[in-house]
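A.B. asks: Got a predicted model here, sequence first, then my questions.
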Amino acid sequence: MLSGTAANAASSGAPTILVVGDSLSAEYGIARGAGWVNLMQQTITQSGFDYNVVNASISGDTTSGGRARLTPLLERYRPAVTILELGGNDALRGIPLDLTRKNLLEMIAAARKTGSKVIVVGMRIPPNYGPDYSERFFNMFSVVARQEKTGYVPFLLAGVIEHPDWFQQDQIHPLAKAHPQILQNIWPTVKPLLKPAGKPPAKAADSRTPKSGA
């Protein structure tokens, strides 16, 4: 599902920020426009940047699903920045970490071939999946980001997971009131990659060291 300013991105000529994620970015269970992706579009505009955010997130998606649909999205939008928020459902479904890692690496490579900067968003899973697996899963994102020198947000739900009352009844999906905090986790990594309206492009910040968004 494409939401947010997808139509505007196709017509205005402004650079695009492409978000490829799962239910945590797809506004699952909350009002349309209340999620962090739409809040980021508002923050971008209010901060004087001229970018359109395309939310190509799908509830339940995995890195395999994201990899399969990424190329057409890249061809359509030619994003200046691609945010990859995928992997949580891989862990919940028991998909091998090696496959998740491979999919992330392939998505990063595909985005960069189109000239896009890339941000990898990390996730944690409950310790009941086994502390060793949970830790290896969490560390996988930082290893990929460091290896590929992408932008990096260590944990999408930092500052949220500590508040059980910020979650829907399933205790997995955040309520709308949690999404401003999610944006606070993301924005410090996104902002340095943007250029003010009318200014020449900044050097690609994701070509050096990973940036922490928490």
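C.D. replies: Thanks, I have the structure now. Owing to the predicted nature of the structure, the values given are computational and were not obtained by experimental measurement.

A.B. asks: From here on, just use CA atoms for contacts and neighbour counts.
C.D. replies: Will do.

A.B. asks: ok, which stretches of the chain are strands?
C.D. replies: Ranges of strands within the chain are 3-4, 16-21, 52-55, 81-85, 117-121, 151-153, based on DSSP state E.

A.B. asks: Show me which of those strands has the highest average neighbour count.
C.D. replies: strand 151-153 (a mean of 30; mean count of other Cα atoms under 10 Å).

A.B. asks: What helices and strands are in contact with that strand?
C.D. replies: Under the contact definition 3 or more Cα pairs under 8 Å, 6 or more residues apart in numbering; DSSP states H and E, strand 151-153 sits against strand 117-121, helix 131-148, helix 179-190.

A.B. asks: let's bring in a second one:
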Amino acid sequence: MYSPIRRFGPEDAKTLASDGVAVLAVVRDPVAMVLSWIKSTSKYHITKRGEEMFRRRADLLACKTEHERIVYAISYFAEKDRFGQYDRLLAFCEDHPNAIVVRYEDCCSEPNATFGRIFGALDIGMKGDVLKSFLDRHSFEAYSGRLITDPAASAESSLQGRTHLEAQALSEPSRATIVQALPPRVRRLYGGSQ
């Protein structure tokens, strides 16, 4: 049976997994998630988010240091249960052998190996040149019209790639504050967070 790839909610995933359908969960480095939220809240999309985000932006901009911004972002993530949702997703995947967990960063840094693993788990015969052709057609660069010359450099040039690089440059006390806020299962997935 052919089914197009689409996004499902947690209840849909449970139903599908219990029916033997493979569930793919793409997760992101939680440190990068926090930094991305800080960046987008302080600079982007504010007019589309309403009064709450105007207040959040003002509160965030009032933070004087990196550490204060991190603590503020973590309080937002706690209020919205972001890390709890992340933990429940990983728990669900641990309980379902047909659930596949893929780190977003692996999709960017090692696309051939990562997508090869995904297609192998889904029993889709994409290897070698077929896989390369698929990745070339479905990359960020293909959709944006950019020419791919160096996949590693192109990942670094994307907004997500830059956010990940910013996560690598984060001060150790700020990184430790984020990692400490993570549920143990999330912390294990990222080895203390990359």
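C.D. replies: Now that the structure is in, tell me what you want to look at. All values reported here derive from a predicted model rather than from experimental measurement.

A.B. asks: Overlay the chains and give the TM-score.
C.D. replies: Scored against TM-score structural alignment, normalised by the length of the second structure, the superposed chains reach a TM-score of 0.28; 84 aligned residues with a Cα RMSD of 5.0 Å.

A.B. asks: Mind putting the strands of the first structure into a markdown table with distance to Leu183 of the first structure?
C.D. replies: Formatted as a markdown table, the strands of the first structure follow (distance: least, Cα to Cα, whole Å):
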| stretch | distance to Leu183 of the first structure |
| --- | --- |
| strand 3-4 | 15 |
| strand 16-21 | 13 |
| strand 52-55 | 13 |
| strand 81-85 | 13 |
| strand 117-121 | 12 |
| strand 151-153 | 11 |
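
A.B. asks: ok, the residue nearest to Met40 of the first structure when sequence neighbours are not counted - contacts?
C.D. replies: Distance criterion Cα to Cα, 6 or more residues apart in numbering; nearest residue to Met40 of the first structure, sequence neighbours excluded, is Leu183 at 6.5 Å. Leu183 of the first structure makes contact with 36-37, 39-40 under the criterion Cα atoms under 8 Å, 6 or more residues apart in numbering.

A.B. asks: ditto for Pro131 of the first structure
C.D. replies: So Pro131 of the first structure contacts nothing (Cα under 8 Å, 6+ apart).

A.B. asks: hang on, the earlier thing: in helices only, show me the contacts of Leu183 of the first structure.
C.D. replies: Counting by DSSP state H, the contacts of Leu183 of the first structure place 36-37, 39-40 in helices.

A.B. asks: By neighbour count, which of these wins?
C.D. replies: Val37 (27 neighbours; other Cα atoms under 10 Å).

A.B. asks: isn't it right up against Asn55?
C.D. replies: Yes. With contact defined as Cα atoms under 8 Å, Val37 of the first structure counts as touching Asn55 (6.8 Å).

A.B. asks: for the second structure, what spans make up the strands?
C.D. replies: 23-27, 99-103.

A.B. asks: Tell me which residues are up against the first one.
C.D. replies: Counting by Cα under 8 Å, 6+ apart, the neighbours of strand 23-27 of the second structure from elsewhere in the structure are 13, 16-17, 89, 93, 98-104.

A.B. asks: Go again with 7 Å.
C.D. replies: By Cα atoms under 7 Å, 6 or more residues apart in numbering, the surrounding residues in contact with strand 23-27 of the second structure are 13, 17, 98-104.

A.B. asks: thinking again about what came up before, the residue nearest to Met40 of the first structure and Thr189 of the first structure, how far apart?
C.D. replies: 10 Å (Cα to Cα, to the nearest Å).

A.B. asks: same question, Glu85 of the first structure
C.D. replies: 13 Å.

A.B. asks: same thing with Thr43 of the first structure?
C.D. replies: Counting by Cα to Cα, the gap from Thr43 of the first structure to Thr189 of the first structure is 13 Å.

A.B. asks: same check, this time on Glu148 of the first structure
C.D. replies: In terms of Cα to Cα, Glu148 of the first structure sits 16 Å off from Thr189 of the first structure.

A.B. asks: The two: which is more packed in?
C.D. replies: Set Glu148 of the first structure next to Thr189 and count neighbours by other Cα under 10 Å: Thr189 wins out with 23 against 19.

A.B. asks: which residue packs closest to Leu60 of the second structure, ignoring adjacent ones?
C.D. replies: Arg69 (6.1 Å).

A.B. asks: Neighbours of the one you found, how many?
C.D. replies: Residues near Arg69 of the second structure, counting by other Cα under 10 Å: 20.

A.B. asks: Out of the strands of the first structure, which is closest to Asn103 of the first structure?
C.D. replies: strand 81-85 (10.9 Å; Cα to Cα).

A.B. asks: which other helices and strands contact that closest one?
C.D. replies: Counting contacts by 3 or more Cα pairs under 7 Å, 6 or more residues apart in numbering; DSSP states H and E, strand 81-85 of the first structure is packed against strand 16-21, strand 117-121.
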